[in-house]
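Novice: Attaching a predicted model along with its sequence, questions to come.
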Amino acid sequence: MGTVTRSQRFVLALVCAVAVSVIYAIQPVLEAAGVGLGLARESLGWLVAAGQVGYFAGLVLLVPLGDVLNRRRLIIVHLLLTAVGAAIVAVAPNGAVAVTGLAVAGLFAVVVQVTVAYVAAVSAPDERGRNIGAVTSGVVVGILGVRVLAGVLGDTVSWRAVYALLAVLCVVLARIVRTALDPDPRTSGTKYVHVLASMGRLVRTDRLFLSRGLITFFLFASFGTLWSGLALPLGSDPWNFGTTQIGLFGVVGLAGALGAARAGRWADSGRAQAITGSALVLLTAAWLLVARIEATLWPLIIGVIVLDFAVQAVHVSSQHLLTAAHPDHASSVIGAYMACYSLGSALGAITTTWAYSNWGWTAACWVGAAYSLSALVLWGLGQITRRGVASSRNPQPKCRDVAPISVEC
């Protein structure tokens, strides 16, 4: 372990931003892509689902390779294959080819999790949270920033232009990674099959993972409720915004998400659990502001900033705790953790459109608040359990929140 330089953190954050963008770039230009590919409106969902399905498969099958192989080399290879998928989408003559390209791009976009595991592995223990926070900020930059980029390019050039650009960026980044990053040699000697088996045991038996996995599931269900559904009320009366204007709300979200980068430093000081609880309270309260869009957009803007700050703070804290508890299996732990993220995001996307179609934006916001409140309740129950276990072991020492089974005294 050593020191990760500022320039290396920037490169790793950029890898995360570009890779995750290939999954979400299709959303702001969905209707234009459907017209260009000759797809019926009822089939457009396949364009969104393809990347998510590929991503989920990559989390389970590809991310664990990081516990077996040199992660720097994996980052390079995955970036190049992500570029192939994005290029296929950019030149796709029909819907079937586009869906294939999106699935390939999503499959190898899990380079994001390999990157997080890399930075956790090469960081000194007292810098791990800070470095993870800086690198994962790139994920949120990609998710939100690509909405702006795709919206602008879709209106001015073509919906295909964003995927052509992303393909080029992936190739350029692969070259930069090769020269800018140090290799991280594997020391555990674990075989790939054994790593997959360990993921199954982790999900079944690890108390810390079960707690953080469930919190993350509801956390990103809440996040997905906002960003999968926000275009619906903004594109309708009284606002009637176009894709570029709607995409600009991603900039608002970026302000909050980047503000939470400091959460990693707080986690390094042993406050990861406290950060989680406070951020989940903020997340739940933010929905009261997000719901108010009838007369003015200022409550929505403030609510989006607070919501994205809270989500990123919890996300960084969770990854800090898990990688600290499982330093030799960071890739498989992050892969399993992000599977919870992926499933939660999908749930949020499905339920927000259902709630909005039936009862309007206020109902969708109540759904998002219910998800965040569920995460807060789970965190509270976990705190009660931690204190009970700690008291039964030894009532004297103060417990820290970085242990394989969620307590260490």
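Specialist: Alright, I've got the coordinates.

Novice: alpha carbons only for contacts and neighbour counts from here, please
Specialist: Noted.

Novice: Would you mind confirming that Ser317 makes contact with Ala267?
Specialist: Yes - between Ser317 and Ala267 there is a contact at 6.0 Å, judged by C-alpha atoms under 8 Å.

Novice: Need the overlap of contacts for those two.
Specialist: 129, 275 (C-alpha atoms under 8 Å, 6 or more residues apart in numbering).

Novice: all helices of the stretch 1-150 of the chain, in order?
Specialist: 6-24, 30-37, 45-61, 71-91, 95-108, 111-122, 128-156 (DSSP state H, counting those that start in this stretch).

Novice: and Ala285, which of those is closest to it?
Specialist: Comparison of the helices of the stretch 1-150 of the chain against Ala285 by C-alpha to C-alpha identifies helix 128-156 as nearest, at 20.7 Å.

Novice: Which residues are in contact with Arg212?
Specialist: Contacts of Arg212 (C-alpha under 8 Å, 6+ apart): 318, 337.

Novice: Remind me which helix or strand it belongs to.
Specialist: In the assignment (DSSP states H and E), Arg212 maps to helix 207-229.

Novice: tell me how far that helix is from the chain's mean position?
Specialist: 10 Å (C-alpha atoms, centre = their mean, to the nearest Å).

Novice: one step back: quick one: closest of the helices of the stretch 1-150 of the chain to Gly277.
Specialist: Across the helices of the stretch 1-150 of the chain, closest to Gly277 is helix 128-156 (C-alpha to C-alpha), at 17.2 Å.

Novice: just checking, what packs against the helix or strand just after that closest one?
Specialist: Heading C-terminal from helix 128-156, the first helix or strand you meet, by DSSP H and E, is helix 161-180. The helices and strands touching helix 161-180, judged by 3 or more C-alpha pairs under 8 Å, 6 or more residues apart in numbering; DSSP states H and E, are helix 6-24, helix 71-91, helix 128-156.

Novice: For helix 161-180, buried residues please.
Specialist: 161-164, 166-167, 169-171, 173-174, 177 (16 or more other C-alpha atoms under 10 Å).

Novice: what would the residues you listed look like in a markdown table with distance to Ala134?
Specialist: What follows is the buried residues of helix 161-180, written out as a markdown table (distance: C-alpha to C-alpha, whole Å):
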| residue | distance to Ala134 |
| --- | --- |
| Ala161 | 28 |
| Val162 | 25 |
| Tyr163 | 25 |
| Ala164 | 27 |
| Leu166 | 21 |
| Ala167 | 24 |
| Leu169 | 20 |
| Cys170 | 20 |
| Val171 | 22 |
| Leu173 | 18 |
| Ala174 | 20 |
| Val177 | 17 |
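
Novice: Use this one as the comparison:
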Amino acid sequence: MLRPDSRRLSPAVAWLFSVASGLAVANVYYAQPLLDLIADDLRISHATVGLVGTLTQVGYAAGLLLLVPLGDHVDRRILITAQLGLSVAALAAVALAPSAPLMLLAMAAVGLLAVVAQVLVAYAASLAGPADRGRVVGTVTSGIVVGILLARTIAGTIGDLAGWRAVYVVSAVATGAMAAVLAAVVPAERRRRPAPIGYLRLVGSVFTLFAREPVLRVRAGLALLIFTAVTVLLTPMVLPLAAPPFALSHTEIGLFGLAGAAGALGAGYAGRQADRGRARRTVAIGLTAMLAAWPAAALLPHSVWWLVLAMVVIDYGLQSVHVVNHHLLYQVRPEAQSRLTAGYMLLYSAGSALGAIGSTLVYERGGWTAVCLLGGAVSLLALVFWRLTDRPPHRALNRRAAPRRAAPRRAAGRRAVSR
């Protein structure tokens, strides 16, 4: 619950939000290591079963635009618990689907409702105090990335032991339990009632914010590039790992998600640095780390440990930039946090799609080395883009991120500038 002496969110509830976000977004990625099992069970071709991932991602993109903006005009506690409850029904429908069309429809619904993770991020940011917002956003965001990375490991293990349907049964039970816990623990939202606005106008205002807020354009553009780079690494890596000389099983390949999860722990540190007014330095370190990961990834033919190192480094860099992006966005328009999140994440999703498509095509024509060159080029482009766009008001916004308690230790002139 909220601390009685302030609006700050307690660390325990922040971690609860983190776990809930991870559970929600993992639903989008469970199917990836299960496609062959699903195809065999429902007697569909491998070309058709590929629609599972496509429809789930399409549903997720639709949810970003159609559901996440609602957080600015309805009680987010109610919105979160409702989405989690409907997610239980969608997951159960997947587990019980008797045919491919019904399964695909249910998968699209799973993706649509998984955007509750982004509603949780915006809600946590609104509940946090200004001096703690970066830490809280970092905590919740780390749960999302860990959920994405561990989804393949969990799904592969349960699928091997009990079949693909058991994965969605387990997820439905866990999601239902989380909905009950959040309903009992999280307080109702207390904020000034917003002026009435039609639903279509609310959704359309996401695009209006792009036109009016340069910080959103810059941060969303950076998100597109960094998530393109990471997806370039994650999407085709199963191909060299499954082939000789490594010939790893799906379960063993899924364990590589643990390496990425270790790198994602940098989200909390990045959030604390942003709270101290060090957002710019944190982004610089993060983008440099992402670029430095690719030479290590290129050494995969010599040892899988080079890929492990690359995953830790690139995910650390990704989280550093991603958390700072959220931190700066939420200072622009506090009354529009959910719509800012929706706009930002739309370009994130576009980057993930571009990375998946581009890396697959490049691997087919040039192999793993070509994939690493593509990823390195995108990471370099992200670093250049940031350097070209890191100008006022972005630097002034970074300085305003510093907590007020640090002001007495600074010269009066610097305090005046930071304001």
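Specialist: On my side now, so go ahead. These numbers were taken from a predicted model, which means no experiment stands behind them.

Novice: Can you tell me which of the helices of the stretch 1-150 of structure 1 is nearest to Thr190 of structure 1?
Specialist: helix 71-91 (14.2 Å).

Novice: Which stretch of structure 2 is the closest one matched to in the alignment?
Specialist: Counting by TM-score structural alignment, helix 71-91 of structure 1 falls onto residues 76-96 of structure 2.

Novice: on average, how far is the matching stretch from the matching bit in structure 1?
Specialist: By mean C-alpha distance after the TM-score superposition for structure 1, the fitted stretch 76-96 of structure 2 averages 1.0 Å away from its aligned residues in structure 1.

Novice: Aligned counterpart of Ala172 of structure 2 in structure 1, please.
Specialist: So, by TM-score structural alignment, Ala172 of structure 2 is matched to Ala167.

Novice: neighbours of Arg192 of structure 2, just the number please.
Specialist: 7 (other C-alpha atoms under 10 Å).

Novice: Alignment lookup: it to structure 1.
Specialist: So, by TM-score structural alignment, Arg192 of structure 2 is matched to Thr187.

Novice: Helix, strand, or coil at that match?
Specialist: coil (DSSP: H, G, I helix; E, B strand; the rest coil).

Novice: The residue mapped onto Gly156 of structure 2 from structure 1 and Cys409 of structure 1: what is the separation?
Specialist: Mapped onto structure 1 by TM-score structural alignment, Gly156 of structure 2 lines up with Gly151. Going from Gly151 of structure 1 to Cys409 of structure 1 by C-alpha to C-alpha, to the nearest Å gives 51 Å.

Novice: who's more crowded, those two?
Specialist: Gly151 (25 against 15).

Novice: Tell me the counterpart of Gln29 of structure 1 in structure 2.
Specialist: No, residue 29 of structure 1 isn't Gln; it's Val. Aligned partner of Val29 of structure 1 by TM-score structural alignment: Leu34.

Novice: Excluding residues flanking it in the chain, which one is nearest Gly247 of structure 1?
Specialist: Using C-alpha to C-alpha, 6 or more residues apart in numbering and skipping residues adjacent in sequence, the residue nearest Gly247 of structure 1 is Val148, 4.3 Å away.

Novice: What number of residues are in the vicinity of the one you found?
Specialist: So Val148 of structure 1, with other C-alpha under 10 Å, has 22 neighbours.

Novice: what span of structure 2 lines up against stretch 278-291 of structure 1?
Specialist: The aligned range for stretch 278-291 of structure 1 is 285-298, by TM-score structural alignment.

Novice: Also stretch 257-266 of structure 1?
Specialist: The aligned range for stretch 257-266 of structure 1 is 264-273, by TM-score structural alignment.

Novice: And stretch 131-142 of structure 1, by the same measure?
Specialist: Using TM-score structural alignment, stretch 131-142 of structure 1 pairs with 136-147 in structure 2.

Novice: The matching stretch vs structure 1, mean deviation?
Specialist: Stretch 136-147 of structure 2 sits 0.7 Å off on average (mean C-alpha distance after the TM-score superposition for structure 1).

Novice: swap in stretch 219-228 of structure 2?
Specialist: By mean C-alpha distance after the TM-score superposition for structure 1, the fitted stretch 219-228 of structure 2 averages 0.5 Å away from its aligned residues in structure 1.

Novice: And stretch 348-359 of structure 2, by the same measure?
Specialist: Mean deviation for stretch 348-359 of structure 2: 0.9 Å (mean C-alpha distance after the TM-score superposition for structure 1).

Novice: mind listing what's buried in that stretch?
Specialist: Those buried within stretch 348-359 of structure 2 under the rule 16+ other C-alpha under 10 Å are 348-356, 358-359.

Novice: List of residues touching it?
Specialist: 61, 220, 223-233, 235-236, 371, 374.

Novice: okay, and that stretch goes to which residues in structure 1?
Specialist: Stretch 348-359 of structure 2 covers residues 341-352 of structure 1 once aligned (TM-score structural alignment).

Novice: so how far is the matching stretch off the chain centroid?
Specialist: 12 Å.

Novice: Could you give the separation of stretch 304-324 of structure 1 from the chain centroid?
Specialist: 10 Å.

Novice: Mean per-residue distance, that stretch versus structure 2.
Specialist: Mean deviation for stretch 304-324 of structure 1: 0.6 Å (mean C-alpha distance after the TM-score superposition for structure 1).

Novice: before we move on, back to that, how distant is the match of stretch 278-291 of structure 1 from the center of its chain?
Specialist: 19 Å.
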